[in-house]
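1. Compute the structure for the input listed below.
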Amino acid sequence: MNMLHLAETGAVATRRRAMVDYVMNRGNVEIDELVTRFATSRMTIHRDLQALSAQGLLRRVHGGVTALPNGIAESSMLYRRRRAMREKKAMAAMAASMIVPGDVIALDDSTTACCMVDHLATMGGVTVVTNSLGIASTLAGMPSISLMALGGRYHPIFDAFFGLMCEQAIGALRVNTLFMSVSAVHGVNAYHQEQEIVKAKHALMRSADRRVLMADSTKFGSNALNRLADLSEFDVVITDDGLDPAIRDSLLDHGVTLQMACLCASNAVTPE
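-> Next up, the predicted model:
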């Protein structure tokens, strides 16, 4: 987690999450309105906005604050940690069932990959390669896991490392399985909002013998700026059983190997 997250108490984090939602719903808000809405001082509001602006969630303007474009805000770690968690946990359980002792796996910076960490705690002899600071920080406390953290330029919005150094480090490695996610799936193509993240994900894909894409059902039919890959480039695509049947059938018709995690129980999985 980045230093802003570490510094936040539970009450502060809760207020700031509510503030992001409030501003995103309205587009732009004046400071005085936030003071009244959150029953706190102007100084506290200014501190909150400074932190949220540094995380790339909001943009400060004279006398107030505005929401960033949806694609930017939705790419942030703070936003992603809160959405579709039930679906992510179900997909993470299915993905973790594919890992065996002795495997070398790669986890990207996605919050879905982050949900796999709890399952790794009970596995021995697994090596994990990741560019996610949050994942690396958690795994560092697990003696049964061999951790390889990828360096590069740290991006606090994503709580992960990217850039040339990161891509070169990935290129020197070979992993059994990559587990990753994306911002959107449209047709049979996966997309991501951020170009630099696409480059890192491409490097991870090249390093893996097996590629597993995890995308919850709400991402299908949506758009993001940069095309990442055709779904046929993944050995398995994991989603949840909330996926529209028409989309499911279309993917199967295109030869996509689809597995659907059951939402009726957090650890139930249903291969398609």
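
2. C-alpha from now on. contacts and neighbour counts both.
-> Fine.

3. what about the helices in the chain?
-> 3-7, 10-26, 31-38, 42-54, 70-75, 77-80, 85-96, 111-114, 117-120, 133-139, 164-171, 195-207, 245-253 (DSSP state H).

4. before we go on, could you also do this sequence so I can check it against the first one:
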Amino acid sequence: MATVEEVARRQRAIAEQTAQRGHTSVAQLATEFAVTTETIRRDLKALEHQGAIRRVHGGAVAVEQHITTPSQQHPAGVHTEATHMRHRQAIGLQALQFVPKPQAEIFIDAGATTEAFATVLARHYLGQRWHVVTNSPAVAKIMCAANIPDVSVLGGTLRGHGKALTGHTAIRALQRLRADVAFLGTNAVESDRGFATSSEAIAEVKREMLLRARHAVILSESFKAHCTSEVPFASFEEVGTVITERPLPASPLRCLRDANTQVVIP
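-> Got it, this is the predicted structure:
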């Protein structure tokens, strides 16, 4: 068993590597430090609590560095949840242009960014004839609170801390449906694999939504381009549009352009 000093030394090294590289993966760190992936996940949890890194699916990203003025209260280097919410809201506002008017069949995936989009969509509901289908109880609640009358929730098994409905019931329901547009979240944007998520069960629902929609829109904060995740669910060629809050790194951006995938930035 490692001593307290050894754990602290390893965690300092992880924080330094993440800051230098911009991102690190659990698998990569486990190999480098010759420990289990469970040990690395505990390290990342501790480092996030200290504000040294931000955990993402499959690894960690460096906290965003920014300049503060004396009047600002947040310490430099802390990427707050309020910042992420602003990013997601900006992405959601851009996504509105992809909703057909005045009638639309819409798939909305589960996830923090798609929930933010649902909030924006709800604010812009003025009696449009929208049929919203979702695998997210949270998205359904947002839609119903806005008095959108035609909202369908897929059945299935709750995954991801109760945020996503998955499984055979959800898949069978989607196979009977079609949508004008599907709004999907992602855990990672990977140059070599495309878009990826945390489990096969979640990936299956995303793939089915994508398959059944005329147009697929990925809603993703830009830091996801520094992440890796376990299960790919779509290639760049299969997605029509990616909306993010700031320019992506050169490698995934080049892949998206090569695939003729539209990239929208507020």
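
5. just to revisit the earlier point, winner for burial among the helices of structure 1?
-> Mean neighbour count, computed with mean count of other CA atoms under 10 Å, is highest for helix 111-114 among the helices of structure 1, reaching a mean of 26.

6. Check which helices and strands that one is in contact with.
-> On a contact count with 3 or more CA pairs under 8 Å, 6 or more residues apart in numbering; DSSP states H and E, helix 111-114 of structure 1 meets helix 85-96, strand 175-181.

7. any idea how far stretch 233-246 of structure 2 is from the chain center?
-> Remark: stretch 233-246 of structure 2 is offset 12 Å from the chain centroid, using CA atoms, centre = their mean, to the nearest Å.

8. Then stretch 104-118 of structure 1?
-> The mean C-alpha position of stretch 104-118 of structure 1 is separated from the chain mean by 9 Å, CA atoms, centre = their mean.

9. In structure 2, what stretch matches that stretch?
-> Residues 105-119 of structure 2 are matched to stretch 104-118 of structure 1 when aligned by TM-score structural alignment.

10. how long is that stretch end to end?
-> 17 Å (CA to CA, to the nearest Å).

11. cool, stretch 247-266 of structure 2 as well?
-> Stretch 247-266 of structure 2 has an end-to-end distance of 10 Å (CA to CA).

12. repeat for stretch 210-225 of structure 1
-> In stretch 210-225 of structure 1, first residue to last residue: 26 Å (CA to CA).

13. repeat for stretch 119-138 of structure 1
-> Using CA to CA, the two ends of stretch 119-138 of structure 1 sit 12 Å apart.

14. Give me the contacts around it.
-> Contacts with stretch 119-138 of structure 1, where a contact means CA atoms under 8 Å, 6 or more residues apart in numbering, come from 1-2, 93, 96, 100-110, 114, 117, 142, 144-151, 159-162, 166.

15. just stretch 173-188 of structure 2 next, same as before
-> By CA under 8 Å, 6+ apart, stretch 173-188 of structure 2 touches 56-57, 98-100, 104-111, 113-114, 154-155, 195-198, 206, 208-210, 212-220, 224-229.

16. ok so, going back, let me know which of the helices of structure 1 is the nearest to Val236 of structure 1.
-> Closest approach to Val236 of structure 1 among the helices of structure 1 is made by helix 85-96 (9.7 Å; CA to CA).

17. Excluding chain neighbours, what is closest to the aligned partner of Lys206 of structure 2 in structure 1?
-> Matched across to structure 1, Lys206 of structure 2 falls on Lys201, judged by TM-score structural alignment. Counting by CA to CA, 6 or more residues apart in numbering, Lys201 of structure 1 lies nearest to Asp108, which is 7.3 Å off, once chain neighbours are set aside.

18. residue contacts, that neighbour?
-> Each residue near Asp108 of structure 1 by CA under 8 Å, 6+ apart is listed here: Thr130, Asn131, Ser132, Leu178, Phe179, Met180, Ser181, Lys201, Leu204.

19. still on that earlier bit, can the helices and strands packed on helix 111-114 of structure 1 go into CSV with extra columns for distance to Val61 of structure 1?
-> Rendered in CSV, the data for these read as follows (distance: least, CA to CA, whole Å):
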stretch, distance to Val61 of structure 1
helix 85-96, 32
strand 175-181, 33
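
20. Asp240 of structure 1: which of these is closest?
-> Asp240 of structure 1 sits nearest to helix 85-96 of all those, at 6.1 Å, using CA to CA.

21. With structure 2 overlaid, report how far that closest one is off on average.
-> Taken over the aligned residues, the distance from helix 85-96 of structure 1 to structure 2 averages 1.2 Å (mean CA distance after the TM-score superposition for structure 1).

22. measure Glu6 of structure 2 to Thr39 of structure 2 for me?
-> Taking CA to CA, one finds Glu6 of structure 2 at 13 Å from Thr39 of structure 2.
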